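Q: return atomic coordinates for the entry below.
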Amino acid sequence: MALTEVSSNKSFGGYQKVYSHESKELGCVMKFGVYLPPQTEAGQKLPVVYWLSGLTCTEANFIEKAGAQRYAAQYGVIIVNPDTSPRGLSIPGDSDAYDFGTGAGFYINATQDPWKTNYRMYNYVTVELPNVINNNFEVAERKQSIMGHSMGGHGALICALKKSWTV
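A: Predicted coordinates:
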């Protein structure tokens, strides 16, 4: 799967990057942040933490506000933070309320029209995105975890309990 680098900034000896890619699961272009600590430059395969943000956030929220890059650099952990929902689909009603639609994917798969075709955040976070990460970065595939805050905490619990996230 082709990735497009949107941005790259040096941070605590590593790089905070943002990529976009065409998501087959969601039917749109998705963005995600990935912090690559300095240990990746030596070719080390590192553990990954997937961070799911809360309601109305984008991938930028965690990057700009958490300050986790310092600790990820210190302990050699890759952090991946996806956007919270598909964007730019222009589904009628997707931007009518802050807690439904754009920015509010809830990390579940929608089951009703017109949402069920694109709002498949559970599959995106548990299957498609990990495949993208595993195929494009030096990760320890059997050392991956998931966490989040607010809506993302709910999503992390759902994903971990439903999928048995520990691989």
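Q: for the rest of this, base every contact and every neighbour count on C-alpha atoms.
A: Noted.
Q: remind me, longest helix of the chain?
A: Among the elements of type helix in the chain, defined by DSSP state H, the one spanning the most residues is helix 151-163.
Q: in it, which residues are buried?
A: Buried residues in helix 151-163, counting neighbours by 16 or more other Cα atoms under 10 Å, are found at 151-159.
Q: dump the residue contacts of the residue nearest the centre of the chain.
A: With the centre of the chain defined as its mean C-alpha position, the nearest residue by Cα atoms, centre = their mean is residue 82, 2.2 Å away. Listed by Cα atoms under 8 Å, 6 or more residues apart in numbering, the contact partners of residue 82 are 30-33, 51-53, 58-59, 125.
Q: could you also give me the structure for this next sequence, so I can compare it with the first?
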Amino acid sequence: MSVQLEKTSSNKVFEGELAKYRFKSTALGGLFANFNLFIPPNASETIKVPVLVYLSGLTCTEDNGAQKGSFLGPASAQGIAILFPDTSPRGAAIEGEDDNWDFGTGAGFYINATDPKYSKHYNMYTHVTLELPEIIEAAGLPIDWQRQSIFGHSMGGHGALTLYLSSTTKQYRSASAFAPICNPTKCPWGEKAFSGYLQGGIEEAKGKYDATDLISAYKEPDSLQPQGTGDNFYKQGQLLPENFLKASRDAGYDEFQVRVRSQEAYDHSYYFISTFAADHIHFHANFLKA
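A: Below you'll find the predicted structure:
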């Protein structure tokens, strides 16, 4: 893939490097896309390391998880790289895409849009699963793409679970999510997104972009999901982890294959995420380093 990858910043952290890159994205209709990539200190020209992909939530960019997630220290200790993509295309200039915080810019929902208004640019599914690995591999960065796992928060938790569960090639070895949108075809955020991005609306999303629908067809899942009981979005019915848990148990998966943990009084913020960040890194290390 002939893509000019530009490094725009670099910081040494936990003996590794956190670098920001940008490139012109074909998947996002020729717009510039940014991502952050943490490379642990054990990586070299001859040693490739496994990678965790972190997907952020509504209104976030590629910076939120990298700066506030508390992932980098544990990842450095485990010798795992972390890729932080953006949450949507930027600068598409589509009428209405900046009218609401929960749709459009910053709210790509990690799907490929089929409505003609959005289908040129809003292809975050392809951007994350295919395009970013291809351009990073072509740039010669020391990532072993045979050892990938994925995790995320809120909308990004939805993305992590659905990208994991919908992969016919088992691209990711494991998945985890902080307070994910578990059943988006039945919550206001998901209904709004799917009705806007998809020509077939909610019906098109079922069985394709909804983790609660997808879990019953997946073989031998490995996922971890903490959920704070003090999370206002949980209380408002946006997240619906109980629906995902029921579908998992109905499909015969036990608490070792699909772990949904209730965390007393924690909310939806990065204080919650950073508290359990090391748990997630260690969970994925069991699969990435096997």
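Q: neighbouring contacts of the longest helix of the first structure?
A: Under the contact criterion Cα under 8 Å, 6+ apart, helix 151-163 of the first structure has outside partners 51-55, 106-108, 122, 125-126, 146-148, 165-166.
Q: what's the farthest-apart pair in those residues?
A: The largest distance within the contacts of helix 151-163 of the first structure, taken as Cα to Cα, falls between 55 and 166 and amounts to 25.1 Å.
Q: the two: who's more crowded?
A: The neighbour comparison of residue 55 of the first structure against residue 166 (other Cα atoms under 10 Å) goes to residue 55, with 20 against 12.
Q: roughly how far does the more buried one sit from residue 41 of the first structure?
A: Applying Cα to Cα, to the nearest Å, the value for residue 55 of the first structure to residue 41 of the first structure is 34 Å.
Q: please, where are all the strands along the stretch 151-290 of the second structure?
A: In the stretch 151-290 of the second structure, strands defined by DSSP state E, counting those that start in this stretch lie at 175-178, 223-228, 258-263, listed in chain order.
Q: the first structure too?
A: Taking DSSP state E as the criterion, the first structure contains strands spanning 4-11, 14-23, 28-36, 46-52, 78-82, 139-148.
Q: who are the packing partners of the first one?
A: Just to be clear, that refers to strand 4-11 of the first structure. Strand 4-11 of the first structure makes packing contacts with strand 14-23 when contacts are defined by 3 or more Cα pairs under 8 Å, 6 or more residues apart in numbering; DSSP states H and E.
Q: now what about the strand it packs on, what contacts it?
A: Counting contacts by Cα under 8 Å, 6+ apart, the residues outside strand 14-23 of the first structure that touch it are 1-10, 28-39, 63, 69, 73, 128.
Q: please identify the buried residues of that strand?
A: If you call a residue buried by 16+ other Cα under 10 Å, then strand 14-23 of the first structure has these buried ones: 14-21, 23.
Q: and the two most separated of these?
A: Within the buried residues of strand 14-23 of the first structure, 14 and 23 form the most distant pair, 26.4 Å apart (Cα to Cα).
Q: stretch 97-106 of the second structure aligns to what range in the first structure?
A: Using TM-score structural alignment, stretch 97-106 of the second structure lines up with residues 94-103 of the first structure.
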